[in-house]
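Asks: model the following, please.
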Amino acid sequence: MSANKIPDFQSIMLPLLKHLGDGQPHTLSEVIASLATVFKLTEEDLAILVPSGQQRLFKNRVTWAITYLKNAGLLYYPQRAVYQITESGKKVIEAKTDNINLAYLKSFDAYKKWQGSFSQPADPAKPTLEPSSNTPEEVIGVTIGTINEKLSLELLELLKSKPADYFEFFVLRLLSKMGYGGVNAENFEVVGKSGDNGIDGIIYQDQLGIDRVYVQAKRWSDAKVQSKDVRDFIGSLSLRGTNKGIFITTSEFTADAIKTVQMNPQNRIILIDGKQLAEYAITYNVGVQIKTVYQVKALDNDFFDDL
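Replies: Here you go, the predicted model:
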């Protein structure tokens, strides 16, 4: 399952207009189902989400294709979420046009008028976005992803430079924010020291400390966690009469280390490498802070329907 299989919104335009070529009104679900057949998309393909995870990727691209075609005067909305071809749209189909994209739409006065309605005079001091095959939501998602990747690298480098006990406290605070530790957000204990038998922290899942999760934290720069390290951790858990633990590192786990966990399903061991650690920290705002909030808004059609 790959997003690369999903056609971009410009590639969707012509098949979409052809689907409406019968002159009848069509619902969004009908359009999506028809186009999915045209592009031979599976249910798994249709389930792929945009980077933000807020909408299905193919649906997002179809709706943007509809928006552009509508503003070029090639289709219209006879009612909410229903689409129908216009006379201009029929002429495009009759002309046997072999491709519809943003460059092609510029030949329509309606499209140029729409573009001009929100275009601002060029300001050399402001960055501009060139026309893209990605929808605005995708561009936003990719941009945020790039920012977070850079932040992840910076966070890991900082953690690697800190003392071991600092790192141990950090991972326990993170796990607590992720929901481990029950109702008490500070229900954890750093125990990592000489003679700790391979346990760096304990998270108490209940107020009496009966249910516990044991944590091993490796603040390593380059060395990968080996299978032996995982086996030692499993042994440490066994000494404490439990099989439930989380092994976290700033580096990576070798394939054999991962296999060791998979081959011992009776032990409930979770492995978190540096990349995952940084992603969780960013998601749960541990060691990072919100710099800027952007809101993407859409029409509230229910509001207008209720008037």
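Asks: alpha carbons only for contacts and neighbour counts from here, please
Replies: OK.
Asks: assumed Asn264 was part of a helix.
Replies: No: under DSSP: H, G, I helix; E, B strand; the rest coil, Asn264 sits outside any helix and is assigned coil.
Asks: the structure of the following sequence is requested for comparison with the preceding one:
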Amino acid sequence: MKWIGVCEQPGKALYQLTELGRTISDEEVAQRHRERGRRYRKRQQERSTSGIDTRDATEGDDDDVRHWEAELLDRLINASPTAFEHLAGALLRAAGFDDVEVTGRGGDGGIDGIGTYRPSGLISFHTAFQCKRYKGSVGSSTVRDFRGSFIGRSDRGIIITTGSFTRDARDEAARPGANPVDLIDGEALCELLKEHSLGVRTTQRTVEDVTIDESYFKQFEYSQ
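Replies: As a prediction, this is how the structure comes out:
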């Protein structure tokens, strides 16, 4: 979502809507994603036909650099429900949650797992989480139903999806006076998996930048 201008990243794994993101429709978001995908595929095809190795593509091109994200999301969407739930549990453990337990899809009113987050030694939050392997958008009714399933059993909830959330869903998740529900969409999920090295390996590449030092050559111009 950041790459089409509807949200920005003020901090690590922290996302917020831009002015465009607060006004753009879901259909316009989908259209921008499709257009971005077409541009990426066209560039890859052009590089392939011209003999350029796409693995060595310039890192300044966001579309090329982040092709791993689309590949990862495709892998997650095609995972089994149980595998995706256990991956979510592993992510929460890596992010600092304790007592994480995957309860499974069979029951518990839509709760796929639970855990406890202790940001300090003074307080803790009992947290329920739900997993959605979606290609599309998760709506506000999903947020409401999930909140209803954990009220009285958890302090807050997390919905993790491979897709996105509608604007109404985000409003519902942050509704004043209601138990908070944190939303992790596909892009944020990829970033978190990368950050914690869960199923994603990052290789650092050094780019050599060579410039001409004119001052060095000038010394020879004045030599006798």
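Asks: how close does Arg156 of structure 2 get to Lys42 of structure 2?
Replies: Applying Cα to Cα, to the nearest Å, the value for Arg156 of structure 2 to Lys42 of structure 2 is 43 Å.
Asks: wait, I meant Pro81 of structure 2
Replies: 33 Å.
Asks: now do the helices in the stretch 1-150 of structure 1.
Replies: 9-19, 28-38, 43-46, 57-71, 87-94, 102-105, 109-118, 136-161 (DSSP state H, counting those that start in this stretch).
Asks: so can I have JSON lines of those showing distance to Gln289 of structure 1 and mean neighbour count?
Replies: As requested, those are exported to JSON lines (distance: least, Cα to Cα, whole Å; neighbours: other Cα atoms under 10 Å):
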{"stretch": "helix 9-19", "distance to Gln289 of structure 1": "35", "mean neighbour count": "21"}
{"stretch": "helix 28-38", "distance to Gln289 of structure 1": "39", "mean neighbour count": "15"}
{"stretch": "helix 43-46", "distance to Gln289 of structure 1": "34", "mean neighbour count": "14"}
{"stretch": "helix 57-71", "distance to Gln289 of structure 1": "29", "mean neighbour count": "21"}
{"stretch": "helix 87-94", "distance to Gln289 of structure 1": "49", "mean neighbour count": "16"}
{"stretch": "helix 102-105", "distance to Gln289 of structure 1": "39", "mean neighbour count": "14"}
{"stretch": "helix 109-118", "distance to Gln289 of structure 1": "33", "mean neighbour count": "13"}
{"stretch": "helix 136-161", "distance to Gln289 of structure 1": "11", "mean neighbour count": "15"}
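Asks: for Ser238 of structure 1, find the nearest of the ones you listed.
Replies: Among the helices of the stretch 1-150 of structure 1, helix 136-161 comes nearest to Ser238 of structure 1, with 29.0 Å by Cα to Cα.
Asks: after that closest one comes which helix or strand?
Replies: helix 164-177 (DSSP states H and E).
Asks: which bit of structure 2 covers that next one?
Replies: Residues 81-94 of structure 2 are where helix 164-177 of structure 1 lands when matched by TM-score structural alignment.
Asks: residues in contact with that stretch?
Replies: Contacts of stretch 81-94 of structure 2 from elsewhere in the structure, counted by Cα atoms under 8 Å, 6 or more residues apart in numbering, are 76, 100-102, 104-105, 112-113, 115, 131, 133, 160, 192-193, 196, 198.
Asks: that stretch vs structure 1, average distance?
Replies: By mean Cα distance after the TM-score superposition for structure 1, the fitted stretch 81-94 of structure 2 averages 1.0 Å away from its aligned residues in structure 1.
Asks: quick one: the strands in structure 2?
Replies: 7-11, 14-17, 97-102, 113-117, 125-132, 137-138, 156-161, 164-165, 181-184 (DSSP state E).
Asks: give me the distance from the third one to the chain's centre.
Replies: Translated: strand 97-102 of structure 2. 21 Å (Cα atoms, centre = their mean, to the nearest Å).
Asks: in that strand, what counts as buried?
Replies: 97-98, 100-102 (16 or more other Cα atoms under 10 Å).
Asks: distance to Ser149 of structure 2 for those residues - can I get that in CSV?
Replies: Listed next are those as CSV, based on distance: Cα to Cα, whole Å:
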residue, distance to Ser149 of structure 2
Phe97, 20
Asp98, 21
Val100, 18
Glu101, 16
Val102, 16
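Asks: from those, which single one is nearest Asp26 of structure 2?
Replies: Val102 (31.6 Å).
Asks: what range does stretch 271-285 of structure 1 cover in structure 2?
Replies: So stretch 271-285 of structure 1 sits over residues 183-197 in structure 2, by TM-score structural alignment.
Asks: longest helix in structure 2, please.
Replies: The single longest helix within structure 2, with elements called by DSSP state H, is helix 26-49.
Asks: ok, Pro81 and Lys42 of structure 2, which is more surrounded?
Replies: Pro81 (17 against 12; other Cα atoms under 10 Å).
Asks: so how far is Asp145 of structure 2 from the spatially most central residue of structure 2?
Replies: Central residue of structure 2 (Cα atoms, centre = their mean): Ala188, 1.8 Å from the mean position. Going from Ala188 of structure 2 to Asp145 of structure 2 by Cα to Cα gives 22 Å.
Asks: check Gly37 of structure 2 too.
Replies: Relative to Asp145 of structure 2, and taking Cα to Cα, Gly37 of structure 2 is found at 33 Å.
Asks: circling back to that earlier point, would CSV of the helices of the stretch 1-150 of structure 1 with distance to Lys259 of structure 1 be doable?
Replies: Shown next, in CSV, are those (distance: least, Cα to Cα, whole Å):
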stretch, distance to Lys259 of structure 1
helix 9-19, 41
helix 28-38, 38
helix 43-46, 27
helix 57-71, 34
helix 87-94, 57
helix 102-105, 50
helix 109-118, 55
helix 136-161, 25
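Asks: do you know which of these lies nearest Asn264 of structure 1?
Replies: Taking the helices of the stretch 1-150 of structure 1 one by one with Cα to Cα, helix 136-161 is closest: 29.3 Å.
Asks: how many neighbours does Gln44 of structure 2 have?
Replies: 17.
Asks: same check, this time on Asp273 of structure 1
Replies: For Asp273 of structure 1, using other Cα under 10 Å, the count is 17.
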